[in-house]
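Colleague: predicted model and sequence below, questions to follow.
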Amino acid sequence: MKIFNFFYYSVGQAYLNTFRGLSKEVWWLAFITLVNRAGTMVIPFLSLYLTTDLNFSLDDVAWIMTAFGFGSLVGSWIGGKLTDVIGYYKVMVISLILSGFLFIGMQYLETFNTVCIGIFVLMAVADMFRPAMFVALNAYSKPENKTRSITLIRLAINLGFSAGPAVGGLIITTMSYGALFWIDGFSCMLAGFLLLKVLHPKKSKTIYTEESTHPLSAYSDKSFIIFLVAMVIFGIVFLQLISTIPYFYKEGIGLTEFEIGLLMAMNGLLIFIFEMPLIKWFENKTFTKIGLMIFGLILICISFLFLIIHPWLGFIIISMILLTFGEMIVFPFSNSFALDRAQRGLKGQYMALYSIAFSISHIFAHNLGFHLIDSYGFDITWTIMSVFGLLGLGLLLYLKKQMLATKQTI
C-alpha cells in the first residue's frame, strides 16, 4: 500500500500536473480526435489490404499511395483556403461527416483506377480537417500552453492509434477488411456530430485568438519555406511507418497482422505514456524548437539502422522505440514552430502549408519506399532512408544558423 501511495502522489500527480491549465475546448477537441482516430483502423493496414485482399502488385500499391498523397495535398490546400474564408468550425464538421460516407464507400472499389480515384477523393475531404483543426487549436490555447495543447491532441491521436491497429488486426483475422471500412466511416460521422454538439460557436469562446492587422503571405516567409522543405524530407522518412515498415514486418520477418497491430499499438502506447511529461520537461529547459527537431530526427535515422542489423524481434522493438521518441519530439515542436510563425499572417494559409508539407511527403514516401524495396530489397531501402534523414538534418541546421543571424526566434 505504501508503494502504491508513493507512486500515486509522486509519479501519478506529477504526470497529471502536465495536463493542467489546458482549456475545456482543447479537451473536447482532443476527445473528438480520439473518437475519430480510434476508428481509422484501415490506414495502417492499407498496404496489406491492397496486396493481400485486392491482389495488387507493389507497383500498383506505390501509385495508389501516391494518389493518397495527392489527395492529402489538395485537401490540405482547400482546407486552409476555406478556413480563412468560412472559419475552422464549418470546415471540420464538413470534413468529418463527408469522409465518413467516403470511408464506407471505399470497400466497394476493386479496380486500380477506381481505387486511385477513391483514395484521392477520400483524402482530399478527410485532410481538409487538418489545417482547420490547427487553427482551432491555436484559438483555444493560451500562448504558453500551445505546445502542450498540440501534445494533448497527439496523445488523443496515438491513444486511438494504439487501440485501433490492435483491434483492427483482430477484426481482419476474425472477420474481414470490409468491416474496418464500416467502422472508419461511422467513427468519422460520430466525431462530426459530437463536434456539432459540444464545440458549436455559440457554446465556445475563442478567447485566445490573435488577429494580425496586416497579415503576411506564408509564401514570402523564407525561413518558413526552408522549414517546410525540411518537414517534407522528415515526412518521407517517417511515413515509412504506415506503409513499407508494416509490409517489412509481414514479408521480411513473417509477423502476422495481429502481431503487426501490437507493434503499431506499442508506438501509440509509448506516446500516450511519455510524450506529455517529455514535452513539459523540454519546455522547462532552454532548448530551442529547431534544436529539438534536430535531435528527434537523429533518433529516427538511427531507428532505421536497427532494421538492418538483424531480423531479431528485439532489434525491431528497439527500432520502434527510437522512431517513437523521435516522432514525439519532432511533431509537437514543429507544429508549435508553425503556429508561432502563423501569427505573422494568414493562419489558415500557414497551417495549410504545414499540412501540405506532409501531403507532399505522402506523395513520394510510399511510392519511393515500395519501389526501392522492389528493386533493391529492405536493407538498401532502410539505409537510403537514414541517409535521406541526414539531408533533413542539414536543412534544419542551416535554418537555425540563418534565423540566429537574422535574430529571429528559433
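Modeller: Yep, that arrived. Numbers count the residues shown, from 1 in each chain.
Colleague: switch to C-alpha atoms for all contacts and neighbour counts from now on
Modeller: Fine.
Colleague: helices and strands around the particular helix or strand that has Lys90 in it, which ones?
Modeller: Here Lys90 sits within helix 88-106, counting by DSSP states H and E. The contact analysis (3 or more Cα pairs under 8 Å, 6 or more residues apart in numbering; DSSP states H and E) places helix 88-106 against helix 58-86, helix 112-126, helix 129-140, helix 177-198.
Colleague: ok, structure two:
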Amino acid sequence: MTMFGGLPRGFWWLWSSTLVNRLGTFVYPFLTLYLTLDRGFSATAAGLVVSCFGLGSVVGSLVGGELSDRLGRRVTMAGSYVVTAAVTAALAVTTQVAAIALLTFLFGAGSSAPRPALSAVISDLVGPEDRQRAFSLNYWAVNIGFGLSSVMAGFLVRADFVWIFIGDAATTLVCGLIAWLRIPETRPATKDAARDPASGPDAARGLGLVLRDSRLLALTAVAFGLWMLFHQGVTTLPVAMEAQGLSTQTYGLVISLNGLVVVLLQIPLTRWLAGRRYGRLLAGASVLFAAGFGVTAFAGSAALVYGLGVVIWTVGEMVFAPTSAAAVADLSPSHLRGRYQGVFGFGTAAASFAAPIAGGIVLDRADGTVLWAACAAVGLLAGCAFVVLRLDGSAATRQARREDVAERPPAADLRGTTGT
C-alpha cells in the first residue's frame, strides 16, 4: 500500500479542510504586530491580550472534546469554525481593550475546539494499523498550510491589516462548510447506555471516566513537557539569539528550517516509522528534543549551530506529534475519543501558554545556556517516562485494538457517507 492509498474518502475531506484552515492562519502570527502598530497597544498590553488566546485554547480543547462526544464530531467542527470566523471578523473592527481581550480569548477557544473532534474523526475512520500514517498526513497538511500562510499574510499586511482578518475569517468559514457538507458524522452509536457515558443520563460522568485513566494523564503530562520545549523554539529562541548579537532576520532563516524539514521529510519519515512500537518512537522523539535543544546550549553566536539544533528537534516533533495522537486514539474507548483527545489537547494548549512565561523567567534570572541545558534535561526525562509507560505491546492494548476493529463500521460505508 502506498503512503496515500487505502484511506477513506472522509479522511481526505478532513485533510483538505485542515489544509484550507492552515492556509488561512493569518491573524495569530501577526496579532502582536497588529495590536502594537495598528491599535497603539504597548508591548506589555499586547502580550497580555495575546496570552488570552492561549487561555482560550486551553478551554476550547476540553469543550471541543466534550461536545464531539455529546453532540457529534461534524456539528462540533462546523459550529466551531463558524463561530471562530465571526469572532475573527469582529476583532477587525473592535477598538476597546477589554472587548479585544475577550474576543481574543474566544478566538483561541474557537480555534482549538475543532481539534479533538478532528482527531476523533481520524480515529473513527481509520483502523489502528493506519492511524499513525493518517495523523502524519494531517500533520503534513498543517505545516504546508502554515508555511504558505505566513508568506501570504506578509503581503496582506502590507496592503492593510484588515485583510488578514478577512482572509482568516473566509478560510475558516470554508472549513465549516466542508465539515458540514462533506465530512461524515462518525460518532459511534450507543450500544449500551450503561457503558456509554457519551450520551444518556450518565453523560456528565464522561469526563470523570477519562480523568481516571492514569496512562492518559501520564501521557498528557509528559507531552506537556515536550511541547514546552517546542515553544521555546518560537518564543525564547529569538530573544536568546538576539542576546548573542544575531539579527531577527537570522532567526527567521533558522526557524524557517522547522517548516521546511517537516514539508520535505514527513512523508519519507512516516514510511520508515510504519509498524514500529509507539512507546519506542515517543522515547526516541524525546531524545531528539533533548539533543536539539542541548546543541543550542553550545551555539554561542554561530547561526549554523542554531540551525542544526532546529533540524534535530524538528525531526523529534515530526515523530512525536502524529505518534502521540495515535497513541491517545489507541488508549481511548470509541465512545470517549473526543474527550480523550480534548484532555490530551488541554496539555498541548497549556504548554503554549506556560512556555513563554517559563522561558522568560529563566532567561531573566540565568542565561540561554541554562535554559537550553534545562530543556535537554526535560527531554531526557520524558524519554525515560515513555519507556516506563509502555504505551503499546501489552495484552490490554492489543485487545483494545481488536475491539476497535470489531466496533468500527465497514470502511466502504464510511467512504460513501457525506453530511448532505
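Modeller: Received, thanks. Please read these numbers as outputs of a predicted model, since none were measured by experiment.
Colleague: give me the TM-score for this pair.
Modeller: Taking TM-score structural alignment, normalised by the length of the first structure as the basis, the two superposed chains have a TM-score of 0.82; 383 aligned residues with a Cα RMSD of 3.1 Å.
Colleague: which part of the second structure matches the helix holding Lys90 of the first structure?
Modeller: The counterpart of helix 88-106 of the first structure in the second structure, using TM-score structural alignment, spans residues 73-91.
Colleague: nearest to Val167 of the first structure, of the helices and strands packed on helix 88-106 of the first structure?
Modeller: Across these, Val167 of the first structure has its closest neighbour in helix 177-198 (9.7 Å, Cα to Cα).
Colleague: buried sites along the next helix or strand along the chain from that closest one?
Modeller: Using DSSP H and E, the helix or strand that follows helix 177-198 of the first structure in sequence is helix 222-238. Neighbour counts using 16 or more other Cα atoms under 10 Å place 224-225, 227-238 of helix 222-238 of the first structure among the buried residues.
Colleague: tell me the helices and strands packed up against helix 222-238 of the first structure.
Modeller: helix 313-342, helix 347-376, helix 378-405.
Colleague: ok, which of those comes nearest Ile271 of the first structure?
Modeller: helix 313-342 (6.5 Å).
Colleague: for that closest one, packing partners?
Modeller: Counting by 3+ Cα pairs under 8 Å, 6+ apart, helix 313-342 of the first structure packs on helix 146-174, helix 222-238, helix 257-283, helix 289-309, helix 347-376.
Colleague: buried sites along that helix?
Modeller: 315-317, 319-342.
Colleague: repeat that for stretch 112-120 of the first structure.
Modeller: By 16+ other Cα under 10 Å, the buried positions in stretch 112-120 of the first structure come out as Phe112, Val115, Cys116, Ile117, Gly118, Ile119, Phe120.
Colleague: okay, now Met3 of the second structure: neighbour count?
Modeller: Residues near Met3 of the second structure, counting by other Cα atoms under 10 Å, number 15.
Colleague: that one maps to what in the first structure?
Modeller: Counting by TM-score structural alignment, Met3 of the second structure corresponds to Thr18 in the first structure.
Colleague: for that match, give me its contacts.
Modeller: The contact partners of Thr18 of the first structure, taken as Cα atoms under 8 Å, 6 or more residues apart in numbering, are Met276, Pro277, Lys280.
Colleague: can you list the residues that contact stretch 132-143 of the second structure?
Modeller: Contacts with stretch 132-143 of the second structure, where a contact means Cα under 8 Å, 6+ apart, come from 3, 7, 15-16, 18-19, 22, 122, 126, 259, 262-263, 266-267, 270-271, 274, 318, 321-323, 325-326.
Colleague: swap that for stretch 237-246 of the second structure, please
Modeller: For stretch 237-246 of the second structure, the external contacting residues (Cα under 8 Å, 6+ apart) are Ser247, Thr248, Tyr251, Gly300, Ser301, Ala303, Leu363, Gly368.
Colleague: list only buried entries from those.
Modeller: By 16+ other Cα under 10 Å, the contacts of stretch 237-246 of the second structure give Tyr251, Gly300, Ala303, Leu363, Gly368 as buried.
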